[in-house]
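A.B. asks: Okay, here's the prediction I keep looking at, along with the sequence it came from:
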Amino acid sequence: MRLLNFSLRNFLLYSFILVLVTIPISFLAIHTLLEEEVDETLLTHHDQFVNHIKSFEYLDDLEFDLQVFEQLSYDVDIVQDSFPRSGMQYSTVFIYDSLDQETKPYRELQSSILVKGHPYLLTTRLSLLDNDDLVAAIVTVVALLLMLLTIGMILINRSLSKRIWQPFYKTLTKLKAYELDKNESFEYEQTEIIEFDDLNNAVRQLTDRNKQVFIQQKEFIENASHELQTPLAIFQVKLDSLMQSRQLTEEQAELVKDLLETNQRLSRLNKNLLLLSKIENDQFPEREMIDLKPIMLKQLENFGLLTSNITIHAKHEIDSCTLYANRVLVEVLITNLVGNAYHHTHENGEVIVKLSADQLLVANSGKPLIIAPERIFERFNKQSKPGKGVGLGLAIVKKICDHAGYTIRYSYTDDRHSFIVYFDDQIRSSR
């Protein structure tokens, strides 16, 4: 909706500016037109009055009559002037009205005329009050119409934009939810918009190609792991037999020992890759009710024996925790997490394991990571002691959590690495 909201904001801003500019322009335009109309009316009244005076110039007392008329008339003033003036002059004046007790605007036309050879200043005026009220009413109506038009256009634009962009957001939502490791193809609805149909076709082709590559990679890893099992086993047997030979020198025995360790590491790597492939292929569908407490205690006992040659301070708080899960994956999850903690703890370090009804905490003291924390669960992104580990332990832990629906979090505080696995309620013990 960001693009849509940006367009609506721009449209609203332009509409607001349009209203601000249009209202004063409309006011000035209407006011100017009405003023020109008043000036024409004044000129007509002026000419009519001058013609009337000329038609009565034969009267001897015409000048006296004009003085009386000037006293009685409110819209016409005619007074004797000292000298004749040229041209006509229009102006807007404000005159106090004693009846209404307020100042009112008037439009005046002044010109010089001759009456029986004497110069007179003739002033005709018209009230602008009605015109101002009319201008105000017209501007108000125009402003309201513009506001209603702007609001209507905004609503129509929003409605049309939502309707037009609806297929795009549907495709975007499906893309966000799409997972390559799921056996699902990207499907989309046919629309009436050619561009969106082309986009959906391109996205479907792209996801299909990526899915095919992903499947081929998984099949390659699985096939390679299967094929490597037999050669590695044979190699292990041959090396064991060679180690039993009495004809080996000390130097040769050391070389065979190194080969044995390398072969064992390759075997672990092969098994872990095969395990990852099986998890991704959902080959662990069996689930049962499992009590994690005895499994956890057994693993802690085993790791305690394996690390008896170094001093590690272990703190365990193991409560009962029952899950409805696959036993093999749960055991691998616990083994890898606890093994990672013991493996990376230095001499006189500390390992903390806490199991509660809804989470598992495994922490160990150690130096900060040499990699970014968010990359700790990536394959072969490890921080291991030289010659130990294959860089897949935490990757397998993350894959098991994703497969089972658990949430795992990593943090490093107070010189301590902490992993917490949260067991979601919907996959806990069956209800």
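C.D. replies: Done, it's in. Residues are numbered from 1 along each chain as shown.
A.B. asks: When you work out contacts or count neighbours from here on, use the C-alpha atoms and nothing else.
C.D. replies: Will do.
A.B. asks: In contact with Leu337: list those residues for me.
C.D. replies: Applying Cα atoms under 8 Å, 6 or more residues apart in numbering to Leu337 gives the contacts Val362, Gly393, Leu394, Val397, Phe419.
A.B. asks: Could you say which helix or strand holds the fourth one?
C.D. replies: Right, Val397. Val397 belongs to helix 393-404 when assigned by DSSP states H and E.
A.B. asks: tilt between the helix or strand that that helix is followed by and helix 393-404?
C.D. replies: Sequence-wise, the next helix or strand downstream of helix 393-404 (DSSP H and E) is strand 407-413. Taking axes from the mean of the first three to the mean of the last three Cα atoms, to 10 degrees, one finds strand 407-413 and helix 393-404 inclined to each other by 140 degrees.
A.B. asks: residues making contact with strand 407-413?
C.D. replies: Pro368, Pro373, Lys398, Cys401, His417, Ser418, Phe419, Ile420, Val421, Tyr422, Phe423, Asp424.
A.B. asks: any idea which of those residues is the one closest to Asp81?
C.D. replies: Pro373 (99.8 Å; Cα to Cα).
A.B. asks: coming back round to it: which parts of the helix holding Val397 are buried?
C.D. replies: Gly393, Leu394, Ala395, Ile396, Val397, Lys398, Lys399, Ile400, Cys401, Ala404 (16 or more other Cα atoms under 10 Å).
A.B. asks: Helices - which of the contacts of strand 407-413 land there?
C.D. replies: Lys398, Cys401 (DSSP state H).
A.B. asks: Mind checking which of the contacts of strand 407-413 are in strands?
C.D. replies: His417, Ser418, Phe419, Ile420, Val421, Tyr422 (DSSP state E).
A.B. asks: gap between the nearest residue to the fourth one once chain neighbours are set aside and Phe419?
C.D. replies: What it means is Ile420. Leaving aside its chain neighbours, Ile420 sits nearest to Leu361 (4.5 Å; criterion: Cα to Cα, 6 or more residues apart in numbering). Separation of Leu361 from Phe419 (Cα to Cα, to the nearest Å) stands at 6 Å.
A.B. asks: List the contacts of the strand ranked longest in the chain.
C.D. replies: Criterion DSSP E: the longest strand present in the chain is strand 102-115. Applying Cα under 8 Å, 6+ apart, the contact partners of strand 102-115 are 38-39, 42-43, 46, 50, 53-54, 57, 63, 84-97, 119-129.
A.B. asks: Check which helix or strand the closest residue to Leu4 other than its chain neighbours maps to.
C.D. replies: Spatial nearest neighbour of Leu4, chain neighbours left out: Ser161 (7.0 Å); criterion: Cα to Cα, 6+ apart. Element membership of Ser161 [criterion: DSSP H and E] is helix 129-177.
A.B. asks: How far off centre is that helix?
C.D. replies: 23 Å (Cα atoms, centre = their mean, to the nearest Å).
A.B. asks: Put this next to the previous one:
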Amino acid sequence: MNKKIKKIPLIQKTSKTFLWIGLVLMLGSTVVLYYYLRVVLQAEVEEELRSTESRIEKSIEEGGMDYQLPPVAEVVKVDKLDMEILKDTLIYDPSQNELEEFRELSTFSSINGQNYRITVRALVVESENILLAVVLSYLAIILVVFIFLFYLNKSRNQKVWHPFFRNLEQMKSFSLTSETPIELMDSDILEFSELNDEMTTLTNKVRADYKNLKQYTEDVSHEMQTPLAIIQAKIENVINGEMLEDTQYEQLTSIQKDIQRLTQMTKRLTLLTKIENNQFLKKEKLDISRQLKKNIQDFSEISTISIDFEICESIWVDMDSFLAQVLCSNLISNAIKYSTGHKNILVNAQNGKVTIANAGEKAIRHPEMLYSRFYRESDGAKSTGLGLAIVKRICDLYGFTISYHFEAGMHHFTVSFIE
């Protein structure tokens, strides 16, 4: 099973990408700048130390006094020359009365026949403060620039993508049944302009195809009713006539039932098409419990199966009254057709739900197929296979939910009218 991908708005997606890339670049450049400046400042300190050391050597060569300024500079006579030493060290600074970190350069030179160890030091704290000040200043400037660019980029993206979002809203409100042409916002972006042309062409074609299909369905349904009614009437005349053998009578009766089934199927297919095309826009507040009671009374007059109806409360809904009658009628008709044994059909209305239960030998093998067109669990029942499909489409139209379960030898269909 594929994992569901979390959906986020386009502007948020692009802004989030810009945000992360900007933050990574900002932090990365800050780290690079820090180490680069640290190397530069360290090189400057070492250059200053060597310059000071050179001046001290020159002063000694010219016969000046030994230069002493602890802890900044120290000159000590030694017995032998040694290797140059460059290191960091902690030295007590009397002026600050604390240990301070110094960069120390110790060189050995032979001047006027005497060996000297010349040690010069530079305070590292000052260079670290300069480094920190530069990095913080850079970080503050980059942060301000980043925030400015972020909001500039976001506002620019919103402006660039505005025609797309506007047209998307137009597509969401597009209706096949509406005669109002879709109004798309033009854009100076080539791809958006091409998309508008394609959407306009597509919507016009879909609307034209829908009208043609709707007209074809209505014409076929209307035109079929007349010849079917004529055939039905002629068969009735033949059946009621004289000199009809038993075999002929049975065949004509079977033909008559098939014609009735075909007529019913045509009407239901037309109704199903109208429901799916949202042609029932009229709504009124009505009581489903009362509608069920009316339908049960009608079926009780023509059915040999008893129906027990328990009304615990009124269930008020906003829907088309004709579809409410069709919904209740199809549920009861389905229960009557597929009921087995001698148990009564049970109808219950309470807690915003209607449950209709009929006797059955076993649970339905494929309950997920119950609401498909022309689906029948077996060929025994002579039905169109459209009753529950119509019920499901009506429920989908108004946001109701229908469910099925088998319990204690009874098929239960439950329609919930509450969200």
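C.D. replies: Cool, got the structure. All values reported here derive from a predicted model rather than from experimental measurement.
A.B. asks: For the two chains, what TM-score is obtained?
C.D. replies: After superposition, the two chains reach a TM-score of 0.82 (TM-score structural alignment, normalised by the length of the second structure), with 407 aligned residues with a Cα RMSD of 3.4 Å.
A.B. asks: Pull out the buried residues from stretch 373-393 of the first structure.
C.D. replies: Ile376, Phe377, Glu378, Asn381, Lys382, Gly389, Val390, Gly391, Leu392, Gly393.
A.B. asks: check contacts around the first one.
C.D. replies: Spelled out, that is Ile376 of the first structure. Lys382, Leu394.
A.B. asks: go again using 10 Å as the cut-off
C.D. replies: When contacts are counted by Cα atoms under 10 Å, 6 or more residues apart in numbering, Ile376 of the first structure touches Leu369, Ile370, Lys382, Gln383, Gly391, Leu394, Ala395, Lys398, Tyr410.
A.B. asks: Give me the number of neighbouring residues for the last one.
C.D. replies: Put plainly, it is Tyr410 of the first structure. Tyr410 of the first structure is flanked by 15 other residues according to other Cα atoms under 10 Å.
A.B. asks: So the equivalent of it over in the second structure versus Val391 of the second structure, what's the distance?
C.D. replies: Mapped onto the second structure by TM-score structural alignment, Tyr410 of the first structure lines up with Ile402. Per Cα to Cα, Ile402 of the second structure is found 8 Å from Val391 of the second structure.
A.B. asks: who touches both of the two?
C.D. replies: By Cα under 10 Å, 6+ apart, the residues touching both Ile402 of the second structure and Val391 are Tyr371, Val415.
A.B. asks: can you give me the helices in the stretch 301-431 of the first structure?
C.D. replies: 327-343, 393-404 (DSSP state H, counting those that start in this stretch).
A.B. asks: Relative to the second structure, what is the average displacement of the lengthiest helix in the first structure?
C.D. replies: Of all the elements of type helix in the first structure, the one with the most residues (DSSP H) is helix 2-55. After superposition onto the second structure, helix 2-55 of the first structure sits on average 2.2 Å from its aligned residues (mean Cα distance after the TM-score superposition for the first structure).
A.B. asks: So which other helices or strands are in contact with that helix?
C.D. replies: On a contact count with 3 or more Cα pairs under 10 Å, 6 or more residues apart in numbering; DSSP states H and E, helix 2-55 of the first structure meets helix 62-72, strand 76-80, strand 88-97, strand 102-115, strand 118-127, helix 129-177.
A.B. asks: got the ones you listed as CSV, with distance to Leu355 of the first structure columns?
C.D. replies: CSV is the format used below for these (distance: least, Cα to Cα, whole Å):
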stretch, distance to Leu355 of the first structure
helix 62-72, 109
strand 76-80, 105
strand 88-97, 92
strand 102-115, 89
strand 118-127, 93
helix 129-177, 32
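A.B. asks: could the ones you listed be laid out in JSON lines, adding mean neighbour count and distance to Leu337 of the first structure?
C.D. replies: Listed next are those as JSON lines, based on neighbours: other Cα atoms under 10 Å; distance: least, Cα to Cα, whole Å:
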{"stretch": "helix 62-72", "mean neighbour count": "14", "distance to Leu337 of the first structure": "111"}
{"stretch": "strand 76-80", "mean neighbour count": "18", "distance to Leu337 of the first structure": "106"}
{"stretch": "strand 88-97", "mean neighbour count": "12", "distance to Leu337 of the first structure": "93"}
{"stretch": "strand 102-115", "mean neighbour count": "18", "distance to Leu337 of the first structure": "91"}
{"stretch": "strand 118-127", "mean neighbour count": "19", "distance to Leu337 of the first structure": "95"}
{"stretch": "helix 129-177", "mean neighbour count": "14", "distance to Leu337 of the first structure": "29"}
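A.B. asks: Those: which one's closest to Leu323 of the first structure?
C.D. replies: Where those are weighed against each other on Cα to Cα, the nearest is helix 129-177, at 26.7 Å.
A.B. asks: Find me the equivalent region of the closest one in the second structure.
C.D. replies: Using TM-score structural alignment, helix 129-177 of the first structure pairs with 125-173 in the second structure.
A.B. asks: what range in the second structure matches the longest strand of the first structure?
C.D. replies: Using TM-score structural alignment, strand 102-115 of the first structure pairs with 98-111 in the second structure.
A.B. asks: ditto for stretch 197-213 of the first structure
C.D. replies: The aligned range for stretch 197-213 of the first structure is 193-209, by TM-score structural alignment.
A.B. asks: and that stretch, how far from the first structure on average?
C.D. replies: Per aligned residue, stretch 193-209 of the second structure averages 1.7 Å (mean Cα distance after the TM-score superposition for the first structure).
A.B. asks: List the buried residues of that stretch.
C.D. replies: Ser193, Asn196, Met199, Thr200, Thr203, Arg207.
A.B. asks: For that stretch, give me every contacting residue.
C.D. replies: By Cα under 10 Å, 6+ apart, stretch 193-209 of the second structure touches 163-164, 167, 171, 174-179, 181-187, 190-192, 210-215.
A.B. asks: Verify the contact between Phe417 of the second structure and Ser314 for me.
C.D. replies: No. In this structure Phe417 of the second structure lies outside contact range of Ser314 using Cα atoms under 10 Å: 11.5 Å.
A.B. asks: Between the two, which contacts overlap?
C.D. replies: With Cα under 10 Å, 6+ apart, Phe417 of the second structure and Ser314 have common neighbours Ile288, Asn351, Gly352.
A.B. asks: What separation is there between the first one and Lys282 of the second structure?
C.D. replies: Note on Ile288 of the second structure: its distance to Lys282 of the second structure, by Cα to Cα, is 16 Å.
A.B. asks: So for those two, which sits in the more crowded spot?
C.D. replies: Ile288 (24 against 10).
A.B. asks: Leaving out the residues flanking it, which one is nearest to the more buried one?
C.D. replies: The nearest residue in space to Ile288 of the second structure (Cα to Cα, 6+ apart) is Ile315, at 5.5 Å.
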